[in-house]
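Chemist: Generate a structure from the sequence data that follows.
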Amino acid sequence: MRLDGRAAAGGERMLTLKRFANPDVTRAFTNIAWLGLERLTQIGVAIVISGMLARYFGPDTFGKWQYANTLLLVLSPITWVCGAEILVPTIVNRPPEQLGTVLGSAFALRFSVSVLALLLTWLGIALHFFDPLVGAMLAGLAVTMLFREPFVGVINAWLQSMTYSKPQLLTSMSTALIKAGLVYLLVRATAAPARFGWLWALESAAIGAVLVAYFMRRHGGTLGWRLDRLLFRHFANAGTVFWLGLICMYLFLKLDRLMLERAISFADLGRYSAAQQLNENWITLALMLAQTIAPAFVYRVQGIAQLRRNMWRLTAMTAVLMVAGALVLDLLAGVIIRRVFGPDFEGAIEIFRWAVWLSVPAGIEAIGNLVVLKYQAKFVLLSKWLLALVVAFAVNLLAIPRLGAYGALVGLAAGYLAAASVNLYYIRFKLRP
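Modeler: Here you go, the predicted model:
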């Protein structure tokens, strides 16, 4: 019996070692580590750059810079047609000799949509739809749409299909650090605010060029992308519901700044945006946590009872984590705002103290969304973010005229709660005993 027990224990250890020695598992963990490092680098660089620009621009011009970025983030999802949830499985399920056709068709679709989005943006700027300085800043920022999805997005989907995102992540980290250095040089040279947007365009072009060169090196020095009209039409139709859902989600996330621009000065909008940018970086950490734990605790779990237990535990853990983090950030709000943005942004301190508590419903929503993604419930995703958008818009209409920037926080909270409620309803329906 003792020998049998030792043999069994040894067998279990061998299985464990084999599991960790599995190249697919090793590759997945390595990919997650690189993803985490890249996200942390991007968050750090974003905070440093925002601090430099806030001190250089001052609240009014910084508010216009943040508004231009908000417009870009609202416009960018238009170029996300044929998302990774469609493109990556297509790459995996097609034979390797069809890779050029798959990537070429996806590139043609994304590039044509991106060119159209860029031209419409420039037309809006030319027709003076925006404040002149906002338009000048947006003119450069909008060029990123021409490179991000057609070049970076397509090649990144190919890398994801191999569970090997290191080239893209390493390139992204390197260019982010270089961009921070160039921002510093432009600040020291007292460059005009409109010129800074072109740094973001240069960054996206550099990432695209490096990834294209890497792809060509892996494929005998040629790109080999070809357009297939049937596949082009398939990509244009498939994933449309997910695409619309993502557009609604990003419009909801930036609706507060879009509506505040009509109600408060650009200086106050700059202070509000400064607080929200720090808060959004904190919320991003919750999303990173959700993405990291999703494969093991949600996507690969088949038993309904086990999945239901995992969801309640993950939700409780996330709530505790976000409450603890929000409490710390609330207490340190003054130190953080003054250190990052300087004395001209004192008005952002109280906004930041309230904004950090949005991380609690945002984190809970992110965990609940994992079940929606697991079962590819695209109409639930669309309905959820459409409801959140409508609720936030209605609350903003009532609250912003009365409460100003704090009214926008109330609108965001209401939208997050509406989205989390849809998740809860779907989880109870899908995972009922």
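
Chemist: For the rest of this, base every contact and every neighbour count on C-alpha atoms.
Modeler: Will do.

Chemist: where exactly do the helices run in the stretch 101-250 of the chain?
Modeler: 132-141, 144-147, 154-161, 166-188, 197-218, 229-237, 240-260 (DSSP state H, counting those that start in this stretch).

Chemist: Helix 197-218 and the third one, what's the angle between them?
Modeler: It refers to helix 154-161. Going by axes from the mean of the first three to the mean of the last three C-alpha atoms, to 10 degrees, helix 154-161 is angled at 50 degrees with respect to helix 197-218.

Chemist: Nearest the geometric middle of this protein, what residue?
Modeler: Thr284 (7.8 Å; C-alpha atoms, centre = their mean).

Chemist: so which strand or helix has that residue?
Modeler: helix 266-294 (DSSP states H and E).

Chemist: what about Lys378, neighbour count?
Modeler: The local packing of Lys378 (other C-alpha atoms under 10 Å) involves 18 other residues.

Chemist: If you could redo that for Ala206, that was the one I meant.
Modeler: As a burial measure, Ala206 scores 17 neighbours (other C-alpha under 10 Å).

Chemist: try the one 4 residues further on
Modeler: When neighbours are defined as other C-alpha under 10 Å, Val210 has 17 of them.

Chemist: Quick check: the gap between the residue nearest to the centre of the chain and Gln276.
Modeler: Counting by C-alpha to C-alpha, to the nearest Å, the gap between Thr284 and Gln276 amounts to 12 Å.

Chemist: quick one more, to check against the first:
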Amino acid sequence: MLNKFATLTQKLSPGLRQIMANTAWLFSEKILQLSVGLLVGVWVARYLGPEKFGLFNYAMTFVALFAPLSNLGLDTIVVRDIARDPACKAETLGTAFTLKLMGGIVTLSLAVGTISLLNPSEKLLPWLTGVVAIGTIFQAFDTIDLWFRSQIQSKYTIFAKNSAYIFIALVRVALIQTRAPLIAFAWARAAEIALGAVALVIVYRNNGHHIQAWRSSIKRAKSLLQQSWPLLVAGFTTFIYSKIDQVMLGTLLTDKAELGFYSVAVKLSELFDFIPMMLSVSFLPKLAEIKRRSEADYQKSFQIYFDIMFFLWLVVAIPVSLLSSHIVNFMYGPYYANSASILSIYVWAQFGSNFGVARSAFLVIEGKQKFSLYISVIGALINITINLFLIPTAGAVGATIATLITYFMVTVLINFLVTDLRPIALYIFRSFNLYKSALRLLSLGR
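Modeler: The predicted structure follows:
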């Protein structure tokens, strides 16, 4: 069996083998994190109960609302630029690091200030939010990961981040055993990102690179921000149409247990979100390279990319939807039984994640990031409007339906209405032909 697999991989092009190897490393990382994260995450949810778990997720979601400021939409731009011209490494990485560090400080300030104004009677919430938001400052060191991504060498950052992840997972178990308060779990969250940053620096140095060699440039900062600002604004609006439901549930409903039920369903539904993101990390630099060589090969490669995303959606959505009640009961217990009906609907919205990630890669390579902004703004307006009507009457189920409708409109329908997005519409349309999609995927091994 192994010999056959080795023979098959030798038939593939060197570029595709490189993508497969990098993807395999990323996949192994996520399998490890899923295994540990599921066990410990479920244990934490059971320990905290629906109300405290809902409160904790409200704080984390609120930080995520401002998190685009800590990233500034720079990641794909930096990876693309270094993949095209490795000589710009020092200036690009140094400038990106400085911008991310400043963005993290702004994120912390805005998150704590805003949640204090919206929830003046909640004394614990600002502390929870502030501690979680500290992690966004340390995320500036994820700039190191961008270098390894640009070289399709993600295996080096896997060791760094997994070491921190596993250690903090053990810390969370200890917190449960010692009956620690809710705020302790927020500190564990921040500590995980901080330790991951330290580990990234060590791995970077061990591979012969030095952060001291980085240099910041105002000129380069302006150039990066001019290209990334649509992605930054899109990050805000994308959050609004994909995650604002959790913020609105926590704000509009006094019963935080409802948010706890919803959070469990969302977490279970998004367990496999790492797969499209992982593929994007490997495909983006390679697709950019293919475009320089051959437009025909570029078009074929993108169609296969969308075919893969389509099949991944079906493989996840069908079994999870059918087995939702058994999954929730087995993992979270009877206290979270209300999450099952939410999960059975919400999981179908994952096509938005799969096709959305693929479309984002297309827009970045084609230099059409502005459409990410337009799409996100439209999606945000649609989602907020629908949620305002459905959450007060249907609670978490209403938020789920709003997400499904919004994703269909901004991930699928809009591509058929905008001329510049028609190539994406064709990719999606062709992917829905199961027979031809399967043939295209099978042809990769020939």
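
Chemist: how deep is the counterpart of Phe107 of structure 1 in structure 2 tucked in, by neighbour count?
Modeler: Alignment note: Phe107 of structure 1 maps to Phe97 in structure 2; criterion TM-score structural alignment. Neighbourhood size, Phe97 of structure 2 [other C-alpha under 10 Å]: 24.

Chemist: Also Arg179 of structure 2?
Modeler: Neighbours of Arg179 of structure 2 (other C-alpha under 10 Å): 11.

Chemist: That one matches what in structure 1?
Modeler: Taking TM-score structural alignment, the alignment pairs Arg179 of structure 2 with Thr190 from structure 1.

Chemist: Out of the helices of the stretch 101-250 of structure 1, which is the most enclosed?
Modeler: Highest mean neighbour count of the helices of the stretch 101-250 of structure 1: helix 144-147, a mean of 25 (counted as mean count of other C-alpha atoms under 10 Å).

Chemist: what does it correspond to over in structure 2?
Modeler: Counting by TM-score structural alignment, helix 144-147 of structure 1 corresponds to 135-138 in structure 2.

Chemist: ok now the matching stretch, how far from the chain's centre?
Modeler: Remark: stretch 135-138 of structure 2 is offset 16 Å from the chain centroid, using C-alpha atoms, centre = their mean, to the nearest Å.

Chemist: which ones are touching Thr61 of structure 1?
Modeler: By C-alpha atoms under 8 Å, 6 or more residues apart in numbering, the residues touching Thr61 of structure 1 are 193, 266-267, 270.

Chemist: And those residues, which is closest to Leu321 of structure 1?
Modeler: Using C-alpha to C-alpha, Gly270 comes nearest to Leu321 of structure 1 of these, at 28.7 Å.

Chemist: Which residue, other than its chain neighbours, is closest to the closest one?
Modeler: With C-alpha to C-alpha, 6 or more residues apart in numbering as the criterion, Gly270 of structure 1 has its nearest non-adjacent residue at 3.4 Å, and that residue is Gly63.

Chemist: what does that neighbour align to in structure 2?
Modeler: By TM-score structural alignment, Gly63 of structure 1 lines up with Gly54 in structure 2.

Chemist: relative to helix 155-177, how tilted is the helix or strand encompassing that match?
Modeler: Gly54 of structure 2 is part of helix 14-66, with elements assigned from DSSP H and E. Angle of helix 14-66 of structure 2 versus helix 155-177, following the same axes, to 10 degrees, is 40 degrees.

Chemist: downstream neighbour of helix 14-66 of structure 2 in the secondary structure list?
Modeler: Next helix or strand after helix 14-66 of structure 2 toward the C-terminus (DSSP H and E): helix 68-71.

Chemist: so that next one aligns onto which residues of structure 1?
Modeler: Under TM-score structural alignment, helix 68-71 of structure 2 corresponds to residues 77-80 of structure 1.

Chemist: now that stretch, how far from the centre of its chain.
Modeler: 12 Å.

Chemist: What of stretch 377-390 of structure 1?
Modeler: Stretch 377-390 of structure 1 sits 17 Å away from the centroid of its parent chain (C-alpha atoms, centre = their mean).

Chemist: can you tell me what part of structure 2 that stretch aligns to?
Modeler: Counting by TM-score structural alignment, stretch 377-390 of structure 1 pairs with residues 368-381 of structure 2.

Chemist: State the helix or strand in which Glu365 of structure 1 lies.
Modeler: Glu365 of structure 1 is part of helix 359-374, with elements assigned from DSSP H and E.

Chemist: List the buried residues in the helix or strand just after that helix.
Modeler: Using DSSP H and E, the helix or strand that follows helix 359-374 of structure 1 towards the C-terminus is helix 378-403. By neighbour count on 16 or more other C-alpha atoms under 10 Å, the buried set for helix 378-403 of structure 1 is 378, 380-393, 395-396, 399-400.

Chemist: distance from the match of helix 144-147 of structure 1 to structure 1 after superposition?
Modeler: Stretch 135-138 of structure 2 differs from its equivalent in structure 1 by a mean of 0.6 Å after superposition (mean C-alpha distance after the TM-score superposition for structure 1).

Chemist: for the nearest residue to Leu109 of structure 1 once chain neighbours are set aside, what are its contacts?
Modeler: In this structure, Leu109 of structure 1 finds its nearest non-sequential neighbour in Phe232, 6.5 Å apart by C-alpha to C-alpha, 6+ apart. By C-alpha under 8 Å, 6+ apart, the residues touching Phe232 of structure 1 are 105-106, 108-109.

Chemist: Met52 of structure 1 now?
Modeler: 184, 187, 341.

Chemist: for Tyr58 of structure 2, same thing?
Modeler: 246-247, 250, 259.

Chemist: cutoff 10 Å now
Modeler: 52, 64, 125, 128-129, 246-251, 256, 259-260, 263 (C-alpha atoms under 10 Å, 6 or more residues apart in numbering).

Chemist: how much space between it and Tyr346 of structure 2?
Modeler: Computed as C-alpha to C-alpha, the Tyr58 of structure 2 to Tyr346 of structure 2 distance reads 18 Å.
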